[in-house]
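Peer 1: can you look at this prediction? I've put the sequence above it.
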Amino acid sequence: MKVINVVGARPNFMKMAPIIEAMNRYPDKIRHLLVHTGQHYDEKMSQSFFVDLGMPKPDINLEVGSGSHAEQTARIMVEFEKVCLQEKPDLVIVVGDVNSTMACTITAKKLGIQVAHVEAGLRSRDMTMPEEINRLCTDVLCDYLFTTDHFADENLAAEGVPADKIFFVGNVMIDTLLKHRALASTLDLSRKLGLVPKGYATLTMHRPGNVDDKRILTGILEALAEIAKELPIVFPIHPRTKKMAEQFGLGHFFNSGEKVEGIWITEPLGYLEFLHLNMNARLVLTDSGGLQEETTVLGVPCITMRPNTERPITCEVGSNIMVGNDKTRILEEARKILSGEIPQGRSPEKWDGHAAERIVEVLVEKLG
């Protein structure tokens, strides 16, 4: 069986790393290539993720770079078609919900190649999110749909996907977290920064709905600044957020000095460094999807600054709290946590570090 594994953005690396490792246990049955579309093309950051995760260098880099959604998707499709025609794989594996996920799925299916989607069935019901469009288009086309929880299974069933295409395997992102947690705990990053365990919060924020509107971004930053009076916030700032904050004249909310206080910004961090910070944080504030999952397993309270989530399992059994982007709600929930009201959660079923093994076992059984 010849397989092409596709990654396009940094979260994809975390999801693909354990799948590649599991495939390597079947050298007589699986030959695989790693294709990086180059959707996220920051060389420093991409390289650090490959090193941290122990992933092989990509066999092929399409180097599509940035652009509008249409431009980026079109470039990926044109270049990935060439790869498929040359390599003639039996299967393409896509992960997550980025433009590369959808583009490579469409391209492969039009060439008659089977496609497997890892992290299938997630739904936010928010069609203003490009990721939601990517998820819907990908799932309706794929031959193998690997899901993380019962909500995803139910979503796919409600959309008419045949049961024999759906495989509940768990969460490959958690495979990666559990494998690297011990190593991340040995880092001395927090000490270097002058932080003490549970003496700070971490923050990620990049969604257009939060950062592209001056009024909304101002309200969020005002709430965060209030929280930061009691608990410093470490913010590895996303380029989009940095650009919009500067454009709106909101740079005064950030502290980039040597002392960690207020909303303290850093450059984007590598996987192990960021895992280390989140493991030791008292609180995580985010509008990301993956962090909702990671904090659930780490047992760290998470305040999600979005009106919806495609990962409701993290609210059902985990420590994730949805607050939207309302200043009052953000402050209200943060103050509860700071006063000791810690939401108690547990890890969802099959988030046990063996999801990738289950995926590869299914593929070997079906295609091997």
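Peer 2: Thanks, I have the structure now.
Peer 1: CA only for contacts and neighbour counts going forward, please
Peer 2: Noted.
Peer 1: how many neighbours does R191 have?
Peer 2: The number of residues packed around R191, counting by other C-alpha atoms under 10 Å, is 10.
Peer 1: show me what the helix or strand hosting it is packed up against.
Peer 2: When elements are defined using DSSP states H and E, R191 is found to belong to helix 189-192. For helix 189-192, the packing partners by 3 or more C-alpha pairs under 8 Å, 6 or more residues apart in numbering; DSSP states H and E come out as helix 271-280.
Peer 1: one more structure, for comparison:
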Amino acid sequence: MNDYLVMAGYAAAGAGVAGLLGWPAIVLLRRRSLALSLFTVALVTALSLSASTIAVARAMLLMRHDYAVVTIVLIMGCLVSLAVAALLSRQVVVGSRALTRAARTVGSDDGFTAPAGPLSSELAALSSELAATSARLARSRERERALESSRRELIAWISHDLRTPLAGLRAMAEALEDGVADDPQRYHARMRTEVDRLTGMVDDLFELSRIQAGALTLTLSRVSVYDLVGDAIAGAYPLARERGVRLVGDRVAPAPVEVDSREITRVLGNLLINAIRSTPADGTVAVAARREQQEVVVSVTDGCGGIDEQDLARVFETGWRGGSARTPRSVPTAPSGAVQHHGDTGAGLGLAIVRGIVEAHAGRATVRNVHGGCCFEIALPAASPTAPAPA
């Protein structure tokens, strides 16, 4: 037992000396190439094994022949281990360089190009994360491009919609100043209509800016969707009668919802005005509401004839108005020839406001084509059944 302890001591001493000599080299190389660090670790290990074996062999006072055999075996083992370490280091270097080249493609228009060669599990996991990051960047870039395009369209359309009524107001004001207006009362009515339209446009822009800035404050309360739909139909009825459109709301379930009544009334009003504008005379706009599990779905179906499939995804974008005219349709009323827009600014903001308000309620707004028209649906959170019933 004492002999074994002595040999263990000699082995520990030899390995310790080699380890102490190799440790500074490993510390100095920690910021260098990973391949060089791996090779250095293998070299220090081989030297430690060799030093401990030689120390034990000398302590055992082996014969020259036996000592030579031990030395040769150590040399061969060290050479093989160092060769394997060099190959492994080379593989790591090749994989790292390939991943470095691939990383340069993250966020490019062509997308991330994964290395073709085999990678270690760690590098393969890193490659997968880079691919996922590149995909997220691509989606973010697409959203940014869509938003930028939407902003440009909105600015162009708002500029157009502002220029037209302002030019009309200026012409009518000049006519009144010069005394050439044959019917001043008619001019005043038209000017009031254009001012109302501009006011509605500014109000919509302000509301949309609040929504996009996250500054929309909601005052939630438990109300019946039947009452909300009834108020919205009552507000849109004059426009529907003026345009000869029938409003139908006989399939509205009295389901309770947790919403901001004022904002949801505006949502329903925007949907109804949009539906009435898009429906020809003698057409029908139908409003329905139903309970589905934890939400209440309100739908507004018009007779617009449908929307192109490629445009359905853009319906709720800011400023989108499809291929329709960029000025709101006007309906002459009364002998004076005054026109009424009923809050229809024509700026393409109504549906964007609808989506913003509904999403602020943790709901969703969708649209789909149905026979002869479109069906807009908003899903709102249903009120808890334990809450007190609405008055």
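Peer 2: Nice, thanks for sending it over. For clarity, every value in this text was computed on a predicted model and none was experimentally measured.
Peer 1: drop the TM-score for these two in here.
Peer 2: For this chain pair, the superposition-based TM-score is 0.20 by TM-score structural alignment, normalised by the length of structure 1; 128 aligned residues with a C-alpha RMSD of 7.2 Å.
Peer 1: hang on, the earlier thing: can you list the buried residues in the helix holding R191 of structure 1?
Peer 2: 189-190 (16 or more other C-alpha atoms under 10 Å).
Peer 1: check which residues of whichever helix or strand comes after that helix are buried.
Peer 2: Stepping forward along the backbone from helix 189-192 of structure 1, the first helix or strand reached (DSSP H and E) is strand 201-203. Buried residues in strand 201-203 of structure 1, counting neighbours by 16+ other C-alpha under 10 Å, are found at 201-203.
Peer 1: what of stretch 153-166 of structure 2?
Peer 2: With burial defined by 16+ other C-alpha under 10 Å, the residues of stretch 153-166 of structure 2 counted as buried are 153-154, 157-158, 161-162, 165.
Peer 1: how about stretch 99-118 of structure 1?
Peer 2: Buried positions in stretch 99-118 of structure 1, judged by neighbour count with 16+ other C-alpha under 10 Å: 99-109, 113-118.
Peer 1: from the residues you listed, which land in helices?
Peer 2: Using DSSP state H, the members of the buried residues of stretch 99-118 of structure 1 that fall within helices are 99-109.
Peer 1: quick one: which of the residues you listed is nearest to F50 of structure 1?
Peer 2: Out of these, the one with the shortest distance to F50 of structure 1 is S100. That distance is 17.8 Å, counting by C-alpha to C-alpha.
Peer 1: hmm, A74 and that closest one touching each other?
Peer 2: No: in this structure S100 of structure 1 lies outside contact range of A74 using C-alpha atoms under 8 Å: 9.9 Å.
Peer 1: circling back: same list (the buried residues of stretch 153-166 of structure 2) but as a markdown table, adding secondary structure and distance to L198 of structure 2.
Peer 2: Written out in a markdown table, the entries for the buried residues of stretch 153-166 of structure 2 read as follows (DSSP: H, G, I helix; E, B strand; the rest coil; distance: C-alpha to C-alpha, whole Å):
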| residue | secondary structure | distance to L198 of structure 2 |
| --- | --- | --- |
| E153 | helix | 18 |
| L154 | helix | 15 |
| W157 | helix | 13 |
| I158 | helix | 10 |
| D161 | helix | 9 |
| L162 | helix | 7 |
| P165 | helix | 8 |
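Peer 1: need the max-distance pair from these.
Peer 2: Distance extremes for those: the farthest pair is E153 and P165 at 18.9 Å, using C-alpha to C-alpha.
Peer 1: can you give me the strands in the stretch 151-300 of structure 2?
Peer 2: Counting by DSSP state E, counting those that start in this stretch, the segments of the stretch 151-300 of structure 2 that form strands are 221-224, 246-252, 256-259, 284-292, 295-301.
Peer 1: for E122 of structure 2, which of those is the nearest?
Peer 2: Closest to E122 of structure 2 of these, according to C-alpha to C-alpha: strand 295-301, at 44.8 Å.
Peer 1: who touches the closest one?
Peer 2: For strand 295-301 of structure 2, the surrounding residues in contact (C-alpha atoms under 8 Å, 6 or more residues apart in numbering) are 255, 257, 271-272, 275, 285-291, 373-382.
Peer 1: helices or strands next to whichever helix or strand comes after that strand in the packing?
Peer 2: From strand 295-301 of structure 2 onward toward the C-terminus, using DSSP H and E, the following helix or strand is strand 331-332. Using 3+ C-alpha pairs under 8 Å, 6+ apart as the contact criterion, the secondary-structure elements in contact with strand 331-332 of structure 2 are strand 339-340.
Peer 1: which strands and helices lie in contact with the next helix-or-strand element following the strand it packs on?
Peer 2: Scanning forward in sequence from strand 339-340 of structure 2 by DSSP H and E, the next helix or strand is helix 350-360. Packing partners of helix 350-360 of structure 2 (3+ C-alpha pairs under 8 Å, 6+ apart): helix 184-212, helix 261-278, strand 364-370, strand 373-381.
Peer 1: many thanks, we can stop here.
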